[in-house]
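Asker: Okay, predicted coordinates and the sequence, questions at the end:
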Amino acid sequence: MHHRIFIAFAIEDRWARDRLVGQARNQRTPFEWTDMSVKEPWSSDWKNRCRTRIRGCDGMIAFVTQNTANASGQLFEIRTAREEDVPLMGMYATQDNRPFVLPPELYGLSIVEWTWDNISNFLNRL
């Protein structure tokens, strides 16, 4: 089964999105990705397009780093996924810099290590 997954990340963590996409190609995983990374994410047009894109996805992977708490665009994406009942998985992008403060948007969400088993388990639940 092929899934469309939205990847939410702080712009400073763009490297993690790029790495996940590259790994997905190498692993031949059954998902395609999308995101809404832009330099100025707060126009109402961006928010509307972002909500539409998230609503069209089967799930969201939200990278979690020390940058997440201050990433207003990413936090909007996470809130939107929750409002639209899009399944959400938080995934640590790094193994260091923990513990750090999680923003309220992530409260109650299990944050997992970045492994293909965790990604596969998430995809299998969709």
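Answerer: Happy to help now that I have it.
Asker: Going by C-alpha atoms from here, please, whenever you check contacts or count neighbours.
Answerer: OK.
Asker: and residue 113, what does it touch?
Answerer: 91-93, 95 (C-alpha atoms under 8 Å, 6 or more residues apart in numbering).
Asker: Please compare the first structure with the one that follows:
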Amino acid sequence: MAPKTVFLAFAEQDELFRDLFTAQWARAGDQARFLDSPGDGTCPGEWKKDVRERIRACDGVIALVGGYTPDSAEALWQIRCAVDAGKPLLGLWVETGHRAKPMEMGPARCESWTWENIGDFINRL
């Protein structure tokens, strides 16, 4: 089976969690490949267009939800974009002390960051 493509939504301040997530996943297997928002080289006016296109091209979206998420316009916009595109969405708690699910996620679940939860989500895509 071809690997699934999953977009990672996260607050800019949680970039360390994104790096940890992708590094750990790289050692776990090739079941999925992960994309996130374009880097600083993207023109400000093109950022949302690029993210929207990446999300539409993905099989699903994982939102890394932490203490910075509620105040991150970019992360919340990425989550809304995933919902608007009808993409399967999973929230992962990245910090034990911050468990406020963004209302933008709608009925999508937030779960603990475990490889079982991530694998189950990817297998459902």
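Answerer: Received the coordinates, thanks. Here the structure is a predicted model, which is why all the values come from computation and not from measurement.
Asker: what TM-score comes out when they're superposed?
Answerer: The TM-score (TM-score structural alignment, normalised by the length of structure 2) is 0.89; 124 aligned residues with a C-alpha RMSD of 2.0 Å.
Asker: picking up where we left off before, compare the contacts of residue 113 of structure 1 and tell me which has the most neighbours.
Answerer: residue 93 (21 neighbours; other C-alpha atoms under 10 Å).
Asker: Hmm, that one is touching residue 65, no?
Answerer: Yes - counting by C-alpha atoms under 8 Å, residue 93 of structure 1 does reach residue 65; the two are 6.1 Å apart.
Asker: Could you report the neighbour count for residue 66 of structure 2?
Answerer: So residue 66 of structure 2, with other C-alpha under 10 Å, has 24 neighbours.
Asker: One more: the one 10 residues further on?
Answerer: For residue 76 of structure 2, the count of nearby residues is 21 (other C-alpha under 10 Å).
Asker: which residues does it contact?
Answerer: 69-70, 102, 104 are the contacts of residue 76 of structure 2 under C-alpha under 8 Å, 6+ apart.
Asker: Among the residues you listed, pick out the one closest to residue 36 of structure 2, please.
Answerer: Distance to residue 36 of structure 2 across the contacts of residue 76 of structure 2 (C-alpha to C-alpha) is lowest for residue 69, with 15.1 Å.
Asker: what's the nearest residue to that closest one if we skip its chain neighbours?
Answerer: Counting by C-alpha to C-alpha, 6 or more residues apart in numbering, residue 69 of structure 2 lies nearest to residue 11, which is 5.4 Å off, once chain neighbours are set aside.
Asker: Give me the longest helix you can find in structure 2.
Answerer: With DSSP state H setting the assignment, residue counts place helix 15-28 as the longest helix in structure 2.
Asker: For the helix or strand following that helix, enumerate the helices and strands it packs against.
Answerer: Using DSSP states H and E, the helix or strand that follows helix 15-28 of structure 2 in sequence is strand 32-35. Judged by 3 or more C-alpha pairs under 8 Å, 6 or more residues apart in numbering; DSSP states H and E, strand 32-35 of structure 2 is in contact with strand 4-9.
Asker: so the strand it packs on corresponds to what in structure 1?
Answerer: The alignment of strand 4-9 of structure 2 onto structure 1 (TM-score structural alignment) spans residues 3-8.
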